[in-house]
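Enquirer: how would this look folded up:
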Amino acid sequence: MSAVEACADGLVLRLYIQPKASRDSIVGLHGDELKVAITAPPVDGQANAHLIKFLAKQFRVAKSQVLLEKGELGRHKQIKIINPATDPDSGRGADRIRAWL
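Expert: The predicted model follows:
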């Protein structure tokens, strides 16, 4: 399984999360996952909420269209993005992720 897979209604991302980073960014590949650095601490779901907000902004979708499918309590997560933006003006992170498809 690759880090990014297209599915019928969007994308499935396999992520490795680095909480408490100095800034939010999509770092690159980390084995067979994408490494994403986020500034939120891994306390009381703050990191998950921040990750969903960050990915929604990158893909220009509503937060409700970013679903945490697996990995609620760990660093290894599987996220589904429903109907991500496909226009050329989509977020930089989305463009980088599409390059790995």
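Enquirer: contacts and neighbour counts: CA atoms only from here.
Expert: Noted.
Enquirer: So for the longest helix seen in the chain, what gets flagged as buried?
Expert: In the chain, taking DSSP state H as the definition, the longest helix is helix 46-59. Neighbour counts over helix 46-59 (16 or more other CA atoms under 10 Å) mark Ala47, Asn48, His50, Leu51, Ile52, Lys53, Phe54, Leu55, Ala56, Lys57, Gln58, Phe59 as buried.
Enquirer: Next, the second sequence, to be compared with the first:
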Amino acid sequence: MDLNDQWACVRPSAEGVVVSIRLQPNARRSGVKGFWQQSIRIAVGAPPIEGRVNTALLSWLSTQLDVPKNEIRWVRGQHSRDKRLWLPISQRVFIERIRSLLGS
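Expert: Now for the predicted structure:
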């Protein structure tokens, strides 16, 4: 997968971005693990029980991207590993921050 194809999972939207995420629950360490198909793969330590994994994902994104948790919006996937979220951040800034977390 080419670098531009990887970032196709981050699309500009009205005053923010829509991001496709493949979520890995029950991880030893939370963080960006790379790319999976047309999604960014993110791991969190919470189990997929009673919304805990979604809460952990929103908290992690809020902290790492410096975005208020209450401003992150669900587009789809609250009950799936494949999620799509809208975040109030520019595409450029989102990609820069995720790249720094990937170490590339």
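Enquirer: about what we covered before: and the longest helix of the first structure, what does it pack onto?
Expert: Helix 46-59 of the first structure is packed against strand 66-70, helix 92-99, with contacts defined by 3 or more CA pairs under 8 Å, 6 or more residues apart in numbering; DSSP states H and E.
Enquirer: Make CSV from these and add mean neighbour count and distance to Ala3 of the first structure to it.
Expert: Shown next, in CSV, are these (neighbours: other CA atoms under 10 Å; distance: least, CA to CA, whole Å):
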stretch, mean neighbour count, distance to Ala3 of the first structure
strand 66-70, 16, 14
helix 92-99, 16, 9
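Enquirer: CSV for the ones you listed, including distance to Ser25 of the first structure?
Expert: Shown next, in CSV, are those (distance: least, CA to CA, whole Å):
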stretch, distance to Ser25 of the first structure
strand 66-70, 17
helix 92-99, 8
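Enquirer: Leu34 of the first structure is nearest to which of these?
Expert: When those are compared by CA to CA, helix 92-99 sits nearest Leu34 of the first structure, at 8.5 Å.
Enquirer: angle of that closest one against helix 46-59?
Expert: Computed with axes from the mean of the first three to the mean of the last three CA atoms, to 10 degrees, the direction of helix 92-99 of the first structure lies at 80 degrees from that of helix 46-59.
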